[in-house]
Structures are given as structure tokens and as C-alpha cells.
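Participant: Sequence plus predicted model, see below.
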Amino acid sequence: MANILNIETSTSVCSVALTSEGQVLEHYENYDGKTHATLLSLYIQRSLKYARSRNMQLDAVAVSIGPGSYTGLRIGLSEAKGLAFGFNIPLIGVNTLQLLTVTTMFNHFIDDDNALYVPMIDARRMEVYTGVYNNALEPVVEPEAKIIDEGAFGDLLASHHMVFFGNGSDKAANVIKSPNAEFIPGIKPEALHMLALSEKAYREHDFIDVAYSTPLYIKEFQATKRKKKVL
């Protein structure tokens, strides 16, 4: 098994975890939001200090590549690229929607092998970044930006037990009314839960380019124009 430094900054959570041989050795999280720029470097330094104290060499750096917060994704990927380049080790990109799905599968027993998993990351108004995955983490619906209304996922809900989670699922719970819909609150993307995905990617040599890789934004960034002052 590899020694991997995992970085997650796709939402308001800022987190870092050092993993090795299927175990989380060290991890740090902050849930206050807008702390990525100040805390991420500190968490990385602490994790590297832990690794040095045990004569561990990093084999790879893993980072959540989105979808999610534009600013958070840029900060996380920039730090990860710097580490991968500096240590001359591979860079792993972890899809945030798959991370949320794995977190739910590992922490909540769903007694239905045919259930579909629907991670949701809050975008704006009634929009979410989402996708649909089966029990093998295969995409049934590819990642997309989706407006949530009463008819959302109607065809799939008619024939499947669907599990909704992530910080975008709260507003979905207010409009999606189906006996086949289950909502699990409190699921957040965290670095310590990246372990399974990052180690799988390392085993399969599924790496991303250190120089040219970009976050999975799904939608193009639209800057808000500053309003002109009326004199």
C-alpha cells in the first residue's frame, strides 16, 4: 500500500489526511468555511512533519478535483500540484461526487443492492452539482449541474430506491416527494474518507497531469460584476 497525502477543499470543509496501508494515520479538518487559504498549508505541514518523524516517504498526493467551490478547488489543486512537483511523485484526482458516495456507503448501511446513490453539492438557488451511481460506483447519470424541482429524477425514482446526500440534498428534500427517496443528512467530503479512492487510483496508476490538470467545474466560472455606485 502507498503513503498518500489526501487534500479535500471542494466545499466549506478544509481537510487533509495522511494514509498508509489502508489506514488513516493523521488527519485535520475545519468546518468553519473560507479557511482554506490559511489552514490548508498548516495542515499539510503538520502531516509532513508526522511523516518525517516516522521516516515515511510520500508515494503520491491525492486531491479532490470537484465539482464544488471554484475557489476551494483552485486552492486545493494548486497546493497538491506544488507537492507532487516538489517531491516528484504522482498526482491523483478524486471526484468529489464519488467521494461523497463512498463516504455514505461506508458509514450508512443501505439494505438494498439495487439502490442508487445521488450525491449533491450545493450550487446556487435550486441548483446542485450531482450525479447518480450504482452500488459498484458506476455512473448511471454522469456529473451535471441540475435544477431541482418536483420532477427531478422522476423516471429513476419510479423504479429505484434512491439515496440522496451531500450539502445540496437539504433543498432537494423539500421538493422531491417520493416513497423511494431516502435523504441522509450530514454527509461532507473529507480527506480521511478519500483513502479507498486514492489507493485504488494509485494501484491502477490512474494519475492526472501535474502541470495541466484542472478542476472539474462542470459549469464555467461566472464572476459577479461589482455594482457601480450612484453619486
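Facilitator: On my side now, so go ahead. Since we're looking at a predicted model, the values are computed, not measured.

Participant: contacts and neighbour counts: CA atoms only from here.
Facilitator: Fine.

Participant: residue ranges of the helices in the protein, please?
Facilitator: 36-53, 70-87, 96-107, 154-157, 169-173, 195-203 (DSSP state H).

Participant: Could you dump the ones you listed into JSON lines with mean neighbour count and distance to residue 29 added?
Facilitator: Conversion of those to JSON lines gives the following (neighbours: other C-alpha atoms under 10 Å; distance: least, C-alpha to C-alpha, whole Å):
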{"stretch": "helix 36-53", "mean neighbour count": "16", "distance to residue 29": "8"}
{"stretch": "helix 70-87", "mean neighbour count": "19", "distance to residue 29": "14"}
{"stretch": "helix 96-107", "mean neighbour count": "21", "distance to residue 29": "15"}
{"stretch": "helix 154-157", "mean neighbour count": "14", "distance to residue 29": "35"}
{"stretch": "helix 169-173", "mean neighbour count": "20", "distance to residue 29": "22"}
{"stretch": "helix 195-203", "mean neighbour count": "19", "distance to residue 29": "15"}
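
Participant: From residue 68, how far out is the residue minimising distance to the centre of the chain?
Facilitator: Averaging the C-alpha coordinates of the chain gives a centre point, and the residue nearest to it by C-alpha atoms, centre = their mean is residue 96 (2.4 Å). When C-alpha to C-alpha, to the nearest Å is applied, the distance between residue 96 and residue 68 equals 8 Å.

Participant: Grab the nearest non-local neighbour of residue 210.
Facilitator: If you skip the residues right next to it in sequence, residue 210 has residue 81 as its closest partner in space, 5.5 Å away by C-alpha to C-alpha, 6 or more residues apart in numbering.

Participant: so the one you found touches residue 211, yeah?
Facilitator: Yes: counting by C-alpha atoms under 8 Å, residue 211 is a contact partner of residue 81 at 7.4 Å.

Participant: Put this next to the first one:
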Amino acid sequence: MSLLLSIDTSIDICSVALHERGRLTGLMELHQGNVHGSKLVPCVKSLMDQLGYRMKHLDAIAVAQGPGSYTGLRIGVATAKGLAFAHDLPLIGVDSLEALGRGVISQAEPNSYIIPMIDARRMEVYAAVLNHEGKTLVASRPEILDEKPFQEFLEKGKVYFVGNANEKAKKCLHSPHAIFRDGLNSASGVGEIAYEKLGRGEVADIAYFEPNYLKEFMVLKSKKNPLLS
């Protein structure tokens, strides 16, 4: 048996899953903002208790490594690293956008494209381009929607967009080839990819593993005078 625990905190959803030989056996998700820090570990424990597993039954820990929310990724990766180190388990990092796009493969026509997107505020998104089988054609990177970054793919054929930036993207991407599918980041997709990576021996170095933020985290300096507040 190959049992993987997967974590995805790329967006507001706190998502954990268990996969046995790559097949989803359990999923728990909280669709609430700002709960990763307090709810992630209890969710892991609750899911494993419900399915009758203990940490000793696991073969690896997988985590969505980004892009996505700075705070969410930091908490998810730190938790995954801590569990992997404490229980001497391999750690597997999975691209958040590749995992998001995994959920659309069954709906995609041959010779079409899949573009998973994560909202990065204003008119920016994090996006990747996959073929209809889920192979990455353009790696995850920041994009500005009003600059119409996906025109070359929309001109070639159908493009399936998925993620929490869809509503924003609909205002800019006007094309008969643009198809918007429901779907959000989930540990279910992370576990599928992680199982494949584990089979190829693609595991991370726990000591040096870090989230892939894509953009530098910036702290804005307050304009208020602290002496007057």
C-alpha cells in the first residue's frame, strides 16, 4: 500500500486529502478565510481518525508549494515539513496550478489547452498553461489579464480556464474559444500528482524546501505617524 497525506493551502480553502495508490480515499476542506493556522493540523488529525489511519501508516507527505497566498503557502509548507521531519517521511512538493488543472483533464478535448489561474489581486493572476493531458507547456508565472496574455492559445483552439480568478478573467478574455470551468485548489489534485512523483523518486530536500511565491512578498509601510495614533 502507498498512502499519501496531501495538503493544499494555496488559497482561502484549507484542504487535506488521503490517497491510496494515487486514488482519493478521503478529503476534508474548510471554505473559510484565515483559518489555516488554527485549523490545518486539526483537519489532518480528523481526516485520519475518520478513516482509521495513523501517521505510522503514511508513506509520504505532499504539499502544494505555490504559487498562491503568501500566508497560506507558508503555513501549509511549514506544517508539511514538520510532519515529514517528525515522522521520517518523504516530502513531495507539487505546483499549485498543475494540481488545479488536474481537475479539468477529464473534460478537455484533444488539442485543447488548460489554463489554471489563481487570483493575485488587481488584474493580476498566477497562471500556467497545460495541454489537454495535463502536461505543462508554460510554467507557473504572474500574468496581467488586461494585457490579454493567452491570445496565442485562444487563437489555436479551445482553452479551459479554471480557478478562483475566473470571474475576473471573464471581463477581459472575450473569445468563443474561452471555456470557464468551476473548480478551486484542492488537495485531491495534489495527491494524484504526488503519487506519480513518488513513483519516480522525485522527493524534496526537507531542509531546503520553500514555497514558490513567484512574486516577492512586500510589506507596505504605514503612512500613519505612530506617535499620533
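Facilitator: Looks like it arrived, so ask away. These figures come from a predicted structure and were not determined experimentally.

Participant: Now the TM-score, please.
Facilitator: Here the superposed chains carry a TM-score of 0.92, computed using TM-score structural alignment, normalised by the length of the second structure; 227 aligned residues with a C-alpha RMSD of 1.9 Å.

Participant: what sits in contact with each of residue 96 and residue 68 of the first structure?
Facilitator: Contact criterion C-alpha atoms under 8 Å, 6 or more residues apart in numbering; residues bridging residue 96 of the first structure and residue 68 by contacting each: residue 10.

Participant: Neighbours of residue 144 of the first structure, how many?
Facilitator: 15 (other C-alpha atoms under 10 Å).

Participant: contacting residues for the residue nearest to the centre of the first structure?
Facilitator: Under the criterion of C-alpha under 8 Å, 6+ apart, the contact list for residue 96 of the first structure reads 10, 64-68, 189.

Participant: And for residue 144 of the first structure?
Facilitator: Residues touching residue 144 of the first structure, when contacts are defined by C-alpha under 8 Å, 6+ apart, comprise 129-131, 218.

Participant: again, but for residue 126 of the second structure
Facilitator: The contact partners of residue 126 of the second structure, taken as C-alpha under 8 Å, 6+ apart, are 67-68, 117-120, 140-143.

Participant: Now check the first structure for the residue matching it.
Facilitator: Taking TM-score structural alignment, the alignment pairs residue 126 of the second structure with residue 129 from the first structure.

Participant: still on that earlier bit, how close does the residue nearest to residue 210 of the first structure get to residue 37 of the first structure?
Facilitator: From residue 81 of the first structure over to residue 37 of the first structure the distance is 15 Å, taken as C-alpha to C-alpha.

Participant: and if you look at residue 104 of the first structure?
Facilitator: Using C-alpha to C-alpha, residue 104 of the first structure is found at 28 Å from residue 37 of the first structure.

Participant: so residue 95 of the second structure sits right up against residue 62, yeah?
Facilitator: No: the pair residue 95 of the second structure and residue 62 does not pass the contact test of C-alpha under 8 Å, sitting 10.7 Å apart.

Participant: ok, these two, which is more surrounded?
Facilitator: Shown here are residue 95 of the second structure and residue 62; by other C-alpha under 10 Å, residue 62 has more neighbours (34 against 22).

Participant: any idea how far residue 107 of the second structure is from the more buried one?
Facilitator: As judged by C-alpha to C-alpha, residue 62 of the second structure and residue 107 of the second structure stand 25 Å apart.

Participant: go on, residue 2 of the second structure?
Facilitator: Distance check for residue 2 of the second structure against residue 107 of the second structure: by C-alpha to C-alpha, it reads 28 Å.

Participant: For these two, work out which one has more neighbours and name it.
Facilitator: Taking residue 2 of the second structure and residue 107 together and counting by other C-alpha under 10 Å, residue 2 has the greater number of neighbours (15 against 11).

Participant: for the helices of the first structure, which one sits closest to residue 6 of the first structure?
Facilitator: When those are ranked by distance to residue 6 of the first structure, counting by C-alpha to C-alpha, first place goes to helix 195-203 at 7.7 Å.

Participant: once aligned to the second structure, how far is that closest one on average?
Facilitator: Comparison of helix 195-203 of the first structure with the second structure after fitting gives an average deviation of 1.1 Å (mean C-alpha distance after the TM-score superposition for the first structure).

Participant: okay, and that helix goes to which residues in the second structure?
Facilitator: Here helix 195-203 of the first structure aligns to the second structure at residues 191-199, judged by TM-score structural alignment.

Participant: which residues in the first structure form strands?
Facilitator: With DSSP state E as the criterion, the first structure has strands at 3-8, 14-20, 23-30, 60-66, 91-95, 116-122, 127-133, 139-147, 162-165, 181-184.
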